[in-house]
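Novice: Sequence first, predicted coordinates after that:
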Amino acid sequence: MAEQLPDKARLIDVVLDESIGRSTPDIEHERAVAIFDLIEENSFGPVGHDGGPFKLKLSLAESRLVFAISDEADRPVVTHILSLTPFRRIVKDYFLICESYYEAIRTATPSQIEAIDMGRRGVHNDGSQTLMDRLAGKIDMDFDTARRLFTLVCVLHWRG
């Protein structure tokens, strides 16, 4: 899939619509970092569209994440709407294990921290694969891009 994408099949901009809402400065910082990481390195292209690079505007509509994809000149390419329901458990599990990880950093042994971190990465990988599966046939991306997008989905849920 992603190996077959043209070099231009990538995101050059990601914008969060006002429907996402704003949060604390710490969460806004995490969102900005997630967007920066995603733009910095990605492989992303709507299925059946040979153009690119692309811009992505994310918004929320009735517990759904809206992916509005446009080209470099801001001409609409396609919009996909993704239910967030399949992500609720994964995001909740991810936040719980992250809390355990940050607590372990203060009190646990290095081997305990490593074990929790492996679990954290495993849950993150599950969420990334779920995202790829839900967007299959709509958006081609590699696993690393799915990981970065899943990180962004998580920080969109993070309320502090």
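Specialist: Ah, there it is.

Novice: Going by C-alpha atoms from here, please, whenever you check contacts or count neighbours.
Specialist: Will do.

Novice: Just the helices from this structure, written as ranges.
Specialist: In the chain, the helices defined using DSSP state H lie at 25-40, 88-107, 110-135, 143-157.

Novice: winner for burial among these?
Specialist: Neighbour counts (mean count of other Cα atoms under 10 Å) averaged over each of these peak at helix 143-157, with a mean of 21.

Novice: For it, name the packing helices and strands.
Specialist: helix 25-40, helix 110-135 (3 or more Cα pairs under 8 Å, 6 or more residues apart in numbering; DSSP states H and E).

Novice: May I see these arranged in TSV, with distance to residue 160 as well?
Specialist: Listed next are the helices and strands packed on helix 143-157 as TSV, based on distance: least, Cα to Cα, whole Å:
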stretch	distance to residue 160
helix 25-40	7
helix 110-135	18
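
Novice: between these, which one is nearest to residue 85?
Specialist: Nearest of the helices and strands packed on helix 143-157 to residue 85, taken as Cα to Cα: helix 110-135 at 11.3 Å.

Novice: The closest one vs helix 88-107, what angle?
Specialist: 160 degrees (axes from the mean of the first three to the mean of the last three Cα atoms, to 10 degrees).

Novice: this is the comparison structure:
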Amino acid sequence: MSGHHHQNRNRLIDVELDESIGRSTPDVEHERAVAIFDLIEENSFRPVNDDGAGPYKLKLSLAESRLVFAVSRQDDAEVVTHILSLTPLRRIVKDYYLICESYYEAIRSSTPSHIEAIDMGRRGLHNEGSQTLMDRLAGKIEIDFDTARRLFTLVCVLHWRG
């Protein structure tokens, strides 16, 4: 085993969306697949107090207005399940959609400076959502900011009904 492989134990190798999340339009399904691909491609993920026997698999499901993170090992042995309230994220996710819609609208018809202004707002909200997600997971699962960004994208896409 190379040392590089060892370092990479604190990471996700698989993300699965539970049936509770439901199917959506092909566009949304595509966005979900891309979000999952990006997350698996590059992430840093470690359940707090786990003795480092990653890499990990994550199964996401929705229960009422909560997001359920079920973490297991490569061999499917359960590690931990955390249930997060989505309430603190709901406003950000909603605002994020609205701004994404304005952005797609603007791309078709607005000036570059207008598009840039919307894009800055969109990035700002994305950062805020990522930070909120990190804060919610603090003491439960250690993730870095880039991983939080990718997870936030996935959470947004989960809400997307198309």
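Specialist: Thanks, I have it. Not measured: the values here are computed from a predicted model.

Novice: Could I get the TM-score for this pair?
Specialist: Once the chains are overlaid, their TM-score stands at 0.95 when taken by TM-score structural alignment, normalised by the length of the first structure; 155 aligned residues with a Cα RMSD of 0.8 Å.

Novice: Quick check: which of the helices of the first structure is nearest to residue 19 of the first structure?
Specialist: Nearest of the helices of the first structure to residue 19 of the first structure, taken as Cα to Cα: helix 143-157 at 11.0 Å.

Novice: Out of the helices and strands packed on helix 143-157 of the first structure, which is closest to residue 9 of the first structure?
Specialist: Per Cα to Cα, nearest to residue 9 of the first structure of those: helix 25-40, 11.9 Å.

Novice: other SSEs contacting that closest one?
Specialist: Short answer (3+ Cα pairs under 8 Å, 6+ apart): helix 25-40 of the first structure packs on strand 11-16, helix 143-157.

Novice: export the ones you listed to CSV and tack on distance to residue 51 of the first structure?
Specialist: Formatted as CSV, those follow (distance: least, Cα to Cα, whole Å):
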stretch, distance to residue 51 of the first structure
strand 11-16, 11
helix 143-157, 18
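
Novice: so which of the helices of the first structure comes closest to residue 73 of the first structure?
Specialist: Residue 73 of the first structure lies closest to helix 25-40 among the helices of the first structure, at 16.9 Å (Cα to Cα).

Novice: Which stretch of the second structure lines up against the closest one?
Specialist: The alignment of helix 25-40 of the first structure onto the second structure (TM-score structural alignment) covers residues 26-41.

Novice: With stretch 72-79 of the first structure instead?
Specialist: Against the second structure, stretch 72-79 of the first structure falls on residues 74-81 (TM-score structural alignment).

Novice: cool, stretch 123-138 of the first structure as well?
Specialist: Aligning stretch 123-138 of the first structure against the second structure (TM-score structural alignment) gives residues 125-140.

Novice: Now do that stretch: everything it contacts.
Specialist: Contact with stretch 125-140 of the second structure is made by 47-48, 82, 84, 88-89, 92-93, 95-96, 142-145, 148-149, 151-153, as judged by Cα atoms under 8 Å, 6 or more residues apart in numbering.

Novice: do that again at 7 Å, thanks
Specialist: 47, 48, 89, 92, 96, 143, 145, 148, 149, 152 (Cα atoms under 7 Å, 6 or more residues apart in numbering).

Novice: Skipping adjacent residues, who's closest to the equivalent of the last one over in the first structure in space?
Specialist: When you say that, I think you mean residue 152 of the second structure. With TM-score structural alignment as the criterion, residue 152 of the second structure lines up with residue 150 in the first structure. Spatial nearest neighbour of residue 150 of the first structure, excluding adjacent residues (Cα to Cα, 6 or more residues apart in numbering): residue 128 at 5.4 Å.
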